Structure formats: C-alpha cells, structure tokens
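S.K.: Generate a structure from the sequence data that follows.
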Amino acid sequence: MGQGSKRVASTPTGAKSLTTQSLSTEGTWSPTFGVQGLDVSGYQTSVNWQQQWNMGARFAYVKASEGNYFTNSLFGSQYQGARNVGMIRGAYHFAIPNWSSGADQARYFVQNGGGWSADSYTLPPVLDIEFNPYENKTINGFYFGDTCYGMSPSQLSSWVRDFGSTMSSLTGRLPVIYTNTSWWNQCLGNPGGFGDYPLWVASYPGAFTNNAGPLPSGSWANYSIWQYSSTGPLTGDSNVWNGSYTDLVAFANAGIPYGASKAIADVAAVSPGLGKSVSGLKTGLRGGVSQG
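M.R.: Just a heads-up that it's a prediction; the model follows:
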C-alpha cells in the first residue's frame, strides 16, 4: 500500500504499488480526528510495536498475500506483534487481477492469514486493489499489462465482486476495499454496487488538512479509513479510522459501527413497535403458508 513515485520490483514478490502523487505529509503531522493506525508489509522488517502504541496507534493492518504466488514471511510476527501490545489488527491482500480469478485469490488470502472472527480485535480482511506495480513488465513469461492490468472496467468490477462474494462466504465478512480515487475512477469508471464494502481511501493532501479529498466514484459517500501518509509519523503507512475507538471495536466485531447501532437504538426507543413481533398478522395468501 502507498503512494509516491512508482516503483517496480524485478520479480513479483509483494512490492508496494505507489502512485505519482507527491509525498507532502513528511514528518509528524496527523489528522486531528479519529483513531490512528498503521499498515505494514515485508518491507518493514523490524517494527517496534510498543513504540507505535505509545505514539497513539490503536490498529494495524498487515500484508498477508499477493496474487496467488506470494505470502509475507513476516506476517505472523507482525500480526501477533500488533496484538501483543493491544492493537486491533487485520490482514490485507494485494490484488493482481489479471493473474487469476477473484475467487482464487480470495481463497489464497484466507489460506494465508486473511480470516476473520468476531472477537472484537480482528479487523475485517482487506482487498488492496490499485495501480499495477508491474506495469508493462513481463516476468517469468507473464505480461502484467498496463496500469489497469489490461482489463476493462466491467472486467475489474466483476473481479472485485468475485473476490468479495468469496470472502463473504469464507469469512462472513465482505472485505474492506483499499484503493485511491484516481486509479479507481480511471480503471473501474463509475460502478455501482460497492456501497456495502467499507472504503479505505489512500490520499495524500498537498497541505496538512483533515480533508481526504474526493472519493472514488460510484458507491461511497464516506470512508472508513484514510491512509494519509507513507512517510510518517507511524511506521509503514499512516492511517486514521473515521470514528471513535468504540466505533472501531464495533466495526471489528460485527461490522456495524457503534454510532449506527446507537442511532438504531434511539429510533427504537421512540418507536415501541419497531422490531417487535406482531401476532395475528394476516397474509394475502389463501390457505396459509407451509413451512419447509
């Protein structure tokens, strides 16, 4: 995950894909709202998790896999390291959509760390889909295609849905989609139908601001996580959860932020009949309905 000048590995071994936006959030700045967190991969070979906690990080995402050919050898130690200091943590998968199907990569991800459980400290799995890190490269006889992986918007949209539905069937959760606005709009256009997928948007503003900027087209009115820097203050990439810590725990546990749950409860409190069973209800079906 990340942005900046593009960088390509000589072999597809999990290089972070980086966009061409400037690295303008150097140093110690962070948004003044939400909950701080970081994401790391095999590039971060030695993470001082206690230091990150002391700096305010309360959640972490760790790269587990890429395509269906690469796993992060540090995944286990990083994933457990975050948890050992008290962080809520989860796993992410870097998509190479022209390599194999969405379902195939979802299964590979789950087999290599991309699971989920309702234990209040495991975040839902993430699909990292963005600029092609191997653009116009042929490696071991495989041509990786252009920045959109040589795929049309409809093909990419179908691929994401294939990945998402498979993850949902395997884990009980739709994945979070990590992307950036410029790539999503260029390569997927303006697709609908992704509003149920939480959004993690990568955006590095040109000035220190609490505004993440325009969101990807088609589905989202807001984001769940904002990656605002790849150069600090936290190790790896720096992120902020768009809500309270209580919201974050609820999101990890059940996918329903505390604020939304409270709003539902508030409505129920002033609507005594809401959610209650109704006896004597007549249907429009003659002869009743058999239960089978």
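S.K.: drop to CA atoms for contacts and neighbour counts, all remaining ones
M.R.: Noted.
S.K.: Can you check the distance spanned by stretch 115-126, start to finish?
M.R.: Start-to-end span of stretch 115-126 (C-alpha to C-alpha, to the nearest Å) is 10 Å.
S.K.: and Tyr108, helix, strand or coil?
M.R.: Here Tyr108 is helix, with the state taken from DSSP: H, G, I helix; E, B strand; the rest coil.
S.K.: which residues does it contact?
M.R.: 65, 68 (C-alpha atoms under 8 Å, 6 or more residues apart in numbering).
S.K.: Enumerate the positions of stretch 30-45 that are buried.
M.R.: By neighbour count on 16 or more other C-alpha atoms under 10 Å, the buried set for stretch 30-45 is 30-31, 34-42.
S.K.: those strands in the stretch 101-250 of the chain, which residues are they?
M.R.: Under the criterion DSSP state E, counting those that start in this stretch, the stretch 101-250 of the chain contains strands at 126-128, 138-139, 142-143, 176-179, 199-202, 225-229, 237-241.
S.K.: From the chain's centroid, how far away is stretch 169-184?
M.R.: 5 Å (C-alpha atoms, centre = their mean, to the nearest Å).
S.K.: Would you do the same for the sequence below? I want to compare the two.
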Amino acid sequence: MAALAATGTALTGAPDAPAGAAGASGAPRGHDVSSHQKYVDWQSAKANGARFVYVKATESHTYRNPYFDQQYNGAFDAGILRGAYHFAMPNKSSGTRQAAYFVRNGGAWQADGRTLPPALDIEYNPYSKHKCYGMSKAGLVNWIEDFSDELERETGRRPVIYTTAHWWSTCTGDSHAFASDHPLWLAHYDSPDVGVLPGGWSTWTFWQYGNKGALPGDQNLFNGSMTRLKRLAKG
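M.R.: Prediction:
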C-alpha cells in the first residue's frame, strides 16, 4: 500500500491470480490505487477484470490524495464497486482526529449499494526505523479502537482493517480485539494462499496478493461471490 504520493509497497510482485485459495474459484478480482497511479483509465480496468477497488483518500490528518476524486468517482461511473482507505500514522495524531479527517476528505461511506466500507491501512511506518511508530502494543490497539469508534460514529460502519500478519503480531501483540466486527484485508505476497491469519480472525475478506498485474496498483481478491461483495457494500 502506498504512503503519500510516491512510496509503494516494498514487497515484490506476484502472479495475476494465485493458484490456491480464492484464486482458483473465480472470486471477484480488484485492486487498490493511490496518487502513485495518478489518473486511472477505469473502462480499461473494468475490461481487464476489475470488480472492486479501494482508493487512498488520506494519510495522517494533513494529506489528501490529489487524484482521489478522479479515481473514486471514475470507478463508480465505470460500474466498479469502490471504497476509500486511510493510511494510518498513529505517531502524528489521535485515531479520533485521523478518522474525522478521513471522513471529511473521502471516507464518508454512503448506502448506495456500490460503496464498500471504509478501510484503515495500518502497517510498518515507511518513514522511520520505529516500525511500530514508537508506540506500545496497548497504545496501538487503543489508537485503532479510537479510529474505529469515530468512524462508526460518523458513518455507521466499522472499518475494514488492512495489515500484515507480521505487523499485527509485532505491533499489537496479535490483538483479538477487532476480529469479530472488522473485516480483514490481508497483505501476503508471493504465495499460493493467504498464509497465517492475524489476531483472532478465522477468515479473510480481501487478500492483497501482489503489487503488479493486470490492474493498476496492487492486486486483490475478494473472499466470496459477487453477490456477497455487493452485500458488503450495502452494509
């Protein structure tokens, strides 16, 4: 997942469709984009198999993706289910403040049946050697709870949580506090399956399996049918 405009994921690419798990079952394919992809050709993305996309809206409490409107609205106009995500910077401000900023700048979910629940991208700090943001495990769990509570208060939806199993274990102590009511978006590359699930989750909702492929940005699968994906959008 990309931090600010130019920072992409540090992991290497993966095949367009993993051999195992949902990749073999014809699960809906999607992708995620940020300002790194700039202006996206949405009709081409749809023709290449995109059924959903997550678009980076914000980072911390000061940055908004300058291409967000074209990306978010363009996907919608092309008939692709779309959702917005926030790149967390817990060392910069509170979860409550960042959630409120996210909602004001693209994260305000709408019950139109075509907008996926907002997502929180929380992973290793790309700007510092302090990969857990210089915070304790309990402090990070509290930060995520504050973000989630504010997002639910403002939108009625709990966020999808994007992370890796390694970050979750290292930085939250493999907390089980979110598994029951937060869909999991797991990043796990170069593998035919999703691998170990973090923190009490018994299943995944989205799987980011590569950072290059047929679609712009990172490559993703949804764990279920298109009908189920549309149901997730409806809330």
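S.K.: about what we covered before: if we compare the strands of the stretch 101-250 of structure 1, which one ends up closest to Gly115 of structure 1?
M.R.: The closest of the strands of the stretch 101-250 of structure 1 to Gly115 of structure 1 is strand 126-128. By C-alpha to C-alpha, the value is 10.2 Å.
S.K.: mean offset of that closest one relative to structure 2 (after superposition)
M.R.: Aligned to structure 2 and superposed, strand 126-128 of structure 1 gives a mean residue distance of 0.4 Å (mean C-alpha distance after the TM-score superposition for structure 1).
S.K.: corresponding residues in structure 2 for that strand?
M.R.: Aligning strand 126-128 of structure 1 against structure 2 (TM-score structural alignment) gives residues 119-121.
S.K.: what's around the equivalent of Tyr69 of structure 1 over in structure 2, how many residues?
M.R.: Following TM-score structural alignment, the counterpart assigned to Tyr69 of structure 1 within structure 2 is Thr62. Counted with other C-alpha atoms under 10 Å, residues neighbouring Thr62 of structure 2 total 10.
S.K.: ok, Arg157 of structure 2 touching Ala119?
M.R.: No: assessed by C-alpha atoms under 8 Å, Arg157 of structure 2 is found out of contact with Ala119, at 9.9 Å.
S.K.: just to revisit the earlier point, quick one: the match of Tyr69 of structure 1 and Ile122 of structure 2, what's the gap?
M.R.: For Thr62 of structure 2, the distance to Ile122 of structure 2 - C-alpha to C-alpha - is 17 Å.
S.K.: Lys46 of structure 2 too?
M.R.: 28 Å.
S.K.: before we move on, what about Leu197 of structure 2?
M.R.: Applying C-alpha to C-alpha to Leu197 of structure 2 and Ile122 of structure 2 gives a distance of 15 Å.
S.K.: Of these two, which one has the most company?
M.R.: A side-by-side neighbour count of Leu197 of structure 2 and Ile122, using other C-alpha under 10 Å, places Ile122 first with 21 against 18.
S.K.: Around the closest residue in space to Glu130 of structure 1 that isn't next to it in sequence, count how many other residues there are.
M.R.: In space, and not counting its chain neighbours, Glu130 of structure 1 is closest to Thr179: 5.3 Å by C-alpha to C-alpha, 6 or more residues apart in numbering. By the criterion of other C-alpha under 10 Å, Thr179 of structure 1 has 23 neighbours.
S.K.: got it, and Met55 of structure 1?
M.R.: For Met55 of structure 1, the tally of surrounding residues (other C-alpha under 10 Å) stands at 13.
S.K.: cool, the one 5 residues further on as well?
M.R.: Neighbour count for Ala60 of structure 1, taken as other C-alpha under 10 Å: 27.
S.K.: who's in contact with the equivalent of it over in structure 2?
M.R.: When structure 2 is aligned by TM-score structural alignment, Ala60 of structure 1 is paired with Val53. For Val53 of structure 2, the contact set (C-alpha under 8 Å, 6+ apart) comprises 30-33, 75, 80-83.
S.K.: Of the residues you listed, which belong to strands?
M.R.: When DSSP state E is applied, these are split such that 30-33, 81-83 fall in strands.
S.K.: how about the helix ranked longest in structure 1, which residues of structure 2 does it hit?
M.R.: Counting by DSSP state H, the longest helix found in structure 1 is helix 153-171. Aligned using TM-score structural alignment, helix 153-171 of structure 1 spans residues 137-155 in structure 2.
S.K.: Now that stretch on structure 1. Mean distance?
M.R.: Stretch 137-155 of structure 2 sits 0.3 Å off on average (mean C-alpha distance after the TM-score superposition for structure 1).
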